[in-house]
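J.: dropping a prediction and its sequence here:
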Amino acid sequence: MARRDSLLKLFLETRKHTEDICAPLELEDYVVQPIVDVSPPKWHLGHTTWFFEEFILKNYTTEYTVYNEDFAFVFNSYYETVGKRVIRSDRGNLSRPSVQKIYEYRKYITNVIATTLKENTSSDILMLLEIGIHHEKQHQELLLTDIKFILGNNPLLPAYNNTIKEHSPEPHKQEWISIEEGVYEIGHHTDEFCYDNELGRHKVYLQPYQIANKLVTNKEYIAFIEAGGYNNHNYWHAEAWDWVNSNKITTPLYWHKIEDKWHYYTLNGLQEINLEAPVTHISYFESFAYAQYKKLRLPTEFEWEVAQSHFDWGKRWEWTESAYLPYPEYAKADGALGEYNGKFMVNQKVLRGGSIATPLNHTRHTYRNFFPTNIRWQFTGLRLAK
């Protein structure tokens, strides 16, 4: 009962927080999809609701009536096991169902889940509920970053709100943390929630190394730009150099030079760049190039995990030099939930930490985020190693 009550409380808090994120939006903001990587806010609202309906209510309630038969097609994301879906690039074409109808759907599913938990507290339901809660927390982070991209590509550069502070400097001085050569254990090892890609605790051997106690700042990154970093092929992978030239990349995402001063778009609107704040919205390609410029490198995800207790983290998702691969003894779950992480373990780099968009109590030092090497719309940054 205690576990059910705590999960129900977290469930209701999580559902409310998603809607709080959307509260500053105008109705028109809910539908926009500027690029394929960005989903409209209304789609996030519906998808996170469908997840509970699809994986809990359809399977564990005998008298449940599906809210709308079309919603599985509209709000399924990538789960081949559960049927057809709207292709990702078409999510912005969904003028229907209306935003109001999606909020009604959310209220309906939230209430049914709460009622179901009073009648059925099986371990399977509680396990799926916990996954669903953290799935929605993941989408809260995506929702906020997608909202920023939507508004940041509006020619008027409107502010989202005035409360989220994206660019606080790290107060301490730059130092190098030395880690001794040795064998270290990697992976999740407590009874608290984690994703399957964190499991399979195992040993790794690390050479002696040093890792920075601070993230690279805007001031440091501007030096790279002004030194011709985006024009020097020696710093870039071949694929990255093609990406830079094909897309005419010259700065991090959201940067603008106005009257010889650097500015960036923030959730508070257009602002002059805080030179001492950590750089953000850079790709793995750019992170690697900057490290090459400094004659340094990115840490591996294992180096990051071993050293993380020696520095503050959580302001930026930090690119690592590690490919996103399964840990030893990794096993996908049966059925549709097996598609949650394992199917993406190719052509991705691991990021560690968290960001200002990450919900409270959602990340941990074993959390493995992952994105393709050119992705920049997340709150990404870099920490150097040598």
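T.: That came through fine.

J.: hey, let's count contacts and neighbours off CA atoms from now on
T.: Noted.

J.: tell me how far residue 346 lies from residue 326.
T.: Here the criterion is Cα to Cα, to the nearest Å. By it, residue 346 lies 10 Å from residue 326.

J.: ditto for residue 311
T.: From residue 311 to residue 326 the distance is 26 Å (Cα to Cα).

J.: who has more neighbours out of these two?
T.: residue 326 (18 against 12; other Cα atoms under 10 Å).

J.: how about the secondary structure of the residue nearest to the more buried one when sequence neighbours are not counted?
T.: Residue nearest to residue 326 in three dimensions, not counting chain neighbours: residue 197, with 6.5 Å by Cα to Cα, 6 or more residues apart in numbering. With DSSP: H, G, I helix; E, B strand; the rest coil as the basis, residue 197 sits in helix.

J.: let's bring in a second one:
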Amino acid sequence: MTVLESFRSVRKRSLDLCKNLIIEDFSLQASEEVSPPKWHLAHTTWFFEQFILVPKNHTYQVKHPQFNFLFNSYYNTLGSRTARNQRGLMSRPPVSAVLEYRTYVDNAMERLINVGDSEILELVILGLNHEQQHQELLITDLKFNLWHNPLDPEVMEIGEYEAEEGKGWTEVKEGIYEVGHSGNDFCFDNELNRHKAYLNDFAISNRLVTNSEYLEFMNQGGYENPIFWHDEGWTWVKSLEIKAPLYWEKKNSDWTYYTLNGRKNLDETAAVAHVNFYEASAYANWKGLRLPTEFEWEVANLNFSWGRRWEWTNSSYLPYPGFKVAPGALGEYNGKFMVNQMVLRGASVATSANHSRSTYRNFFHPHFRWQFMGIRLAKSL
């Protein structure tokens, strides 16, 4: 697939994700951590405009200068911006204007792509991967926003809960292994540089923890016993009175959960989802096991199926040896977040096609759980 074909495909998918939304859905924002669909559609367009069209095409005319304030996310070097918790307050510009903005930028981008400049094409590929990240966020943010509606809206089916397969453990011998991205295909800068890591003997589960297994943890008082929890995790549990994963709710004594295709009965064979790092660690401790490190996960990943849940690791999000922050505004993409966050590996049912690889380093603060986050266990040998 050419870069132009990829550009058209990725840009179309963002719109396709919104095909079943009503106009009121486009501006929903239930918390600071999530963003409205309208904002995602505009921000990903702004990214192409500000990082490619403005600096690389001197004849390009910015149609809406004020959009730089409205749709910047966290790039401090590009000026002031709308407060993150106020993105849902922007009833204007209307959705129609955002769609016109996308068309305007897309037309200019296609003309620029056709020039064939290699530096520009590299930036386009980065922009497409950025948009694919936001496609996943659009899905998960939308789920969180719609969950607050007691009507349990049905807007899309992505196979959120399907039976988990696999059994047993994969054992890995101690040794020095190479980790990190290699090759010339695209990766984010936080996956570089490839380097050596020493691992002790360990084993990693060939499948994810299921709803049935997690329910056993709950039924045996997992959320009531502080011995299993990190101190911060226990404070989080008690202060918010947490009793179950996000979206779980009892209906007539039976557990259900909200999905983007409406409320469903709990499928005990499916992998548990929407648990945070504190919950994942507590469950592992309850089992007398642990979470894998991100390097253990990467070394062992060929031995098990992955891609339905982002999988918590016991690794802090830190730079690899030799990591350098890119110059300019693009340097704010990953490096400045390397503090107080934990790494997740794999992908999820909401991840866009062709946007996953074994070296991909996702990262979130340990209390977040609105992504499709799950648990894979490990043990030392």
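T.: Cool, the structure landed. Computed from a prediction, not measured in an experiment: that's the story for all the values here.

J.: okay, now the residue mapped onto the residue nearest to residue 326 of structure 1 from structure 2: neighbour count?
T.: In structure 2, residue 197 of structure 1 lines up with residue 190, judged by TM-score structural alignment. Residue 190 of structure 2 has 23 neighbouring residues, counting by other Cα under 10 Å.

J.: for residue 190 of structure 2, what are its contacts?
T.: Taking Cα atoms under 8 Å, 6 or more residues apart in numbering as the contact definition, residue 190 of structure 2 lies against 319-320, 323, 334-335, 361.

J.: in structure 2, what range does stretch 237-251 of structure 1 match?
T.: With TM-score structural alignment as the criterion, stretch 237-251 of structure 1 aligns to 230-244.

J.: can you check stretch 67-79 of structure 1 too?
T.: Going by TM-score structural alignment, stretch 67-79 of structure 1 sits over residues 63-75 in structure 2.

J.: residues in contact with the matching stretch?
T.: 39, 42-43, 46, 78-82, 84, 101, 329, 332.

J.: let me have these in JSON lines, extended by secondary structure.
T.: Formatted as JSON lines, the contacts of stretch 63-75 of structure 2 follow (three-state DSSP):
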{"residue": "39", "secondary structure": "helix"}
{"residue": "42", "secondary structure": "helix"}
{"residue": "43", "secondary structure": "helix"}
{"residue": "46", "secondary structure": "helix"}
{"residue": "78", "secondary structure": "helix"}
{"residue": "79", "secondary structure": "coil"}
{"residue": "80", "secondary structure": "coil"}
{"residue": "81", "secondary structure": "coil"}
{"residue": "82", "secondary structure": "coil"}
{"residue": "84", "secondary structure": "helix"}
{"residue": "101", "secondary structure": "helix"}
{"residue": "329", "secondary structure": "helix"}
{"residue": "332", "secondary structure": "helix"}
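
J.: quick check: of these, which lies closest to residue 13 of structure 2?
T.: Checking the contacts of stretch 63-75 of structure 2 against residue 13 of structure 2 with Cα to Cα, the nearest one is residue 42 at 14.1 Å.

J.: for the aligned residue in structure 1 for residue 99 of structure 2, which three-state class applies?
T.: Superposed on structure 1 with TM-score structural alignment, residue 99 of structure 2 falls opposite residue 103. Per three-state DSSP, the secondary structure class of residue 103 of structure 1 is helix.

J.: ok, residue 103 of structure 1 - contacts?
T.: The contact partners of residue 103 of structure 1, by Cα under 8 Å, 6+ apart, come to residue 45.

J.: recalculate using a threshold of 10 Å.
T.: Contact analysis of residue 103 of structure 1 by Cα atoms under 10 Å, 6 or more residues apart in numbering lists 19, 42, 45-46, 49.

J.: buried only: go through those for me.
T.: Neighbour counting by 16 or more other Cα atoms under 10 Å classes 42, 45-46, 49 among those as buried.

J.: can you lay out those as JSON lines showing distance to residue 293 of structure 1?
T.: Formatted as JSON lines, these follow (distance: Cα to Cα, whole Å):
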{"residue": "42", "distance to residue 293 of structure 1": "42"}
{"residue": "45", "distance to residue 293 of structure 1": "42"}
{"residue": "46", "distance to residue 293 of structure 1": "44"}
{"residue": "49", "distance to residue 293 of structure 1": "45"}
